[in-house]
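A.B. asks: no sequence on hand, only this structure:
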């Protein structure tokens, strides 16, 4: 771990646990898959899973090897492979480790069926393409899927779909209508709600919901910060001021000289850049906290550094704490606000955290 450079990320497992409880309270009639794909959205798969070991209904992720790692760590929960299997080897692991698997094409069903015996019950989740058009069966391919499923000697089956517009004005009803049409007479369990549907569309919950970004204290909505839903940020990205410059009116800052000072200014240089996962697209004015006060970035983000305005923070200087996002020592900076300024979403900020950034786990009794 790099301990000399002052940048660090802090992860708050208690916040993950709190946010899971919020999701459960918002969908009280559903069980919840805790989505820990993409290394738990950059928060650490095992760290997130341990935070939820005592109360998660199940975990959902992508790679079979990561599911097997949970089993090796003693997790006996249902574990769902959200994209199903990718190979015969995965099919064998599903059977050997009693994993749940989404199936979105007939080839997946057939591979799993080939490795199943009457002594083993397969837990499959038939993916319905209700309009997002990424994965799943539609009216043309469903008959073949049902025919292949009938060949499996022992099967627990659920249906699932994914909403494309749960976070915007179009909502979920158009997909729910299509899902119900395709499901036909199905009366078994269904998994429907993503984070946005959990918070705003109770009609789109189903028997299982799949909280993702909200587990980590991020909002799925562009117009609403996470704390409005009672969510707690689970990551803080922090650094320190490593240099201070005095610049005159007309002087420029950073690559390309994108920021031009209109008056004499005092600026700070922060040990954080795009090689740490901070978005290069973040423009002048992106919020940042320094020494307990809010400020703004200046100019273009470079690989290892960025500049910020210290003109109104005379007490800030070399070594002063900086919060890039999250509830840091220098102040709270909502990740959604940073993401919005950079033209992206908090999901990307979390997932883009660089391996070179040291990560600390903050242990707080829940």
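C.D. replies: Alright, I've got the coordinates. Keep in mind that this is a model prediction, so the values were computed, not measured.

A.B. asks: when you work out contacts or count neighbours from here on, use the C-alpha atoms and nothing else.
C.D. replies: Noted.

A.B. asks: was I right to think residue 320 contacts residue 292?
C.D. replies: No - Residue 320 is beyond contact range of residue 292, at 9.4 Å (criterion: CA atoms under 8 Å).

A.B. asks: mind checking how far the closest residue in space to residue 90 that isn't next to it in sequence is from residue 206?
C.D. replies: Of all residues not flanking residue 90 in the chain, residue 64 sits nearest, at 6.2 Å (CA to CA, 6 or more residues apart in numbering). Going from residue 64 to residue 206 by CA to CA, to the nearest Å gives 25 Å.

A.B. asks: so which of the two has more stuff around it?
C.D. replies: Per other CA atoms under 10 Å, whichever of residue 64 and residue 206 has more neighbours is residue 64, with 26 against 19.

A.B. asks: presented hereafter is structure B, for comparison with structure A:
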């Protein structure tokens, strides 16, 4: 009997990519695959994104893993390179790099390279993480255009900080800053992450960078993927491994943080923070057994969670499958119960969980 399992629905993945392309029909798609494709499996996911125009990862080792897996599409390094010694690796593997600071630019200008680099110039319009300052833009742009080591067809990029909140003025301000800087430049532009794709269609530009939404999860505040016409790609499941009857007043789990108010039954399920399930999920966080929701009770342990199934009128038995999140239970909802975000839950699934890649019917 297989216990903790992440079922990855490749049909849903393909469906979501089609949905994304329909939302931004004039834009090319840079599919974001960083952090092991948001916990879904880097190479496997990439191999089923044939209609993406490029891939994006955070670091060189992720990009090298894609090349080793036979992927030939353009790959963009979202954090750029970190050392002059990385540049031959970029050239040899046809990686594209973000440029976001002076050190990177100087390294390119002063290196002996066998070919020209494909470069994305990133401007910090308000995220205040990576990116050159707006007042540096023109100088960086001219230096890149005049550098023999750089492909003259550079591209221009920024990143939104609050696009998940359509009531925030920040995204509009960022767009205005970016457009003011690049207004007279002919290069391709890329602004929209998943939240930009969904909430700010005027930001779509020449390229979009869908990440979370590609996996069927909403990047927007207080929304879930199906509200945008997306389908969850990951279904995290396990099994009931024991059923216990406890009396009224009994405390459950480490620290006795939940106490039964009446005689009840508990289903013990083989899932815990050792599998990546959030330890701080509160009492009542739902799971699905036999198409019905039940709430977890007591502390999440390393390997087990207890679920209050009441007097068990549905005949729940050892071996029954339990959906921890998936089509019947949005991961966004579980994240809210744990005081975190769905990105973290997906990325935290541990190697102990078995992965099954499935082509399921629509």
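C.D. replies: Ah, there it is. Just so it is clear, the structure is predicted and the values come from calculations on it, not from any experiment.

A.B. asks: map the residue nearest to residue 90 of structure 1 onto structure 2.
C.D. replies: When structure 2 is aligned by TM-score structural alignment, residue 64 of structure 1 is paired with residue 60.

A.B. asks: thought that match was touching residue 77?
C.D. replies: Yes - in terms of CA under 8 Å, residue 60 of structure 2 counts as a neighbour of residue 77; the distance is 6.9 Å.

A.B. asks: flag every buried residue along stretch 346-364 of structure 1.
C.D. replies: 346-347, 349-354, 357-359 (16 or more other CA atoms under 10 Å).

A.B. asks: let me know the closest of the residues you listed to residue 252 of structure 1.
C.D. replies: residue 349 (27.3 Å; CA to CA).

A.B. asks: so where do the strands sit in the stretch 101-250 of structure 1?
C.D. replies: All strands of the stretch 101-250 of structure 1, identified by DSSP state E, counting those that start in this stretch, fall at 122-127, 155-160, 190-191, 208-209, 235-247.

A.B. asks: kindly reformat those strands as CSV containing distance to residue 270 of structure 1 and mean neighbour count.
C.D. replies: Shown next, in CSV, are the strands of the stretch 101-250 of structure 1 (distance: least, CA to CA, whole Å; neighbours: other CA atoms under 10 Å):
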stretch, distance to residue 270 of structure 1, mean neighbour count
strand 122-127, 46, 24
strand 155-160, 45, 20
strand 190-191, 44, 23
strand 208-209, 40, 24
strand 235-247, 5, 21
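
A.B. asks: and of those, who's closest to residue 97 of structure 1?
C.D. replies: When the strands of the stretch 101-250 of structure 1 are compared by CA to CA, strand 122-127 sits nearest residue 97 of structure 1, at 10.9 Å.

A.B. asks: can you give me the angle that closest one makes with strand 155-160?
C.D. replies: Relative orientation of strand 122-127 of structure 1 versus strand 155-160 (axes from the mean of the first three to the mean of the last three CA atoms, to 10 degrees): 20 degrees.

A.B. asks: in structure 2, what stretch matches strand 122-127 of structure 1?
C.D. replies: Against structure 2, strand 122-127 of structure 1 falls on residues 117-122 (TM-score structural alignment).

A.B. asks: likewise stretch 25-38 of structure 1?
C.D. replies: So stretch 25-38 of structure 1 sits over residues 22-35 in structure 2, by TM-score structural alignment.

A.B. asks: how far off centre is that stretch?
C.D. replies: How far stretch 22-35 of structure 2 lies from its chain's middle: 13 Å, per CA atoms, centre = their mean, to the nearest Å.

A.B. asks: what comes up buried for that stretch?
C.D. replies: So stretch 22-35 of structure 2, judged by 16+ other CA under 10 Å, has buried residues 24, 27-35.

A.B. asks: what's the answer for stretch 44-63 of structure 2, then?
C.D. replies: For stretch 44-63 of structure 2, by 16+ other CA under 10 Å, it's 44-46, 49, 52, 54-60, 62-63.

A.B. asks: stretch 228-237 of structure 1 too?
C.D. replies: Per 16+ other CA under 10 Å, stretch 228-237 of structure 1 contains these buried residues: 229, 231-237.

A.B. asks: between these, which is nearest residue 311 of structure 1?
C.D. replies: Closest to residue 311 of structure 1, out of all of those and judged by CA to CA, is residue 237, at 22.8 Å.
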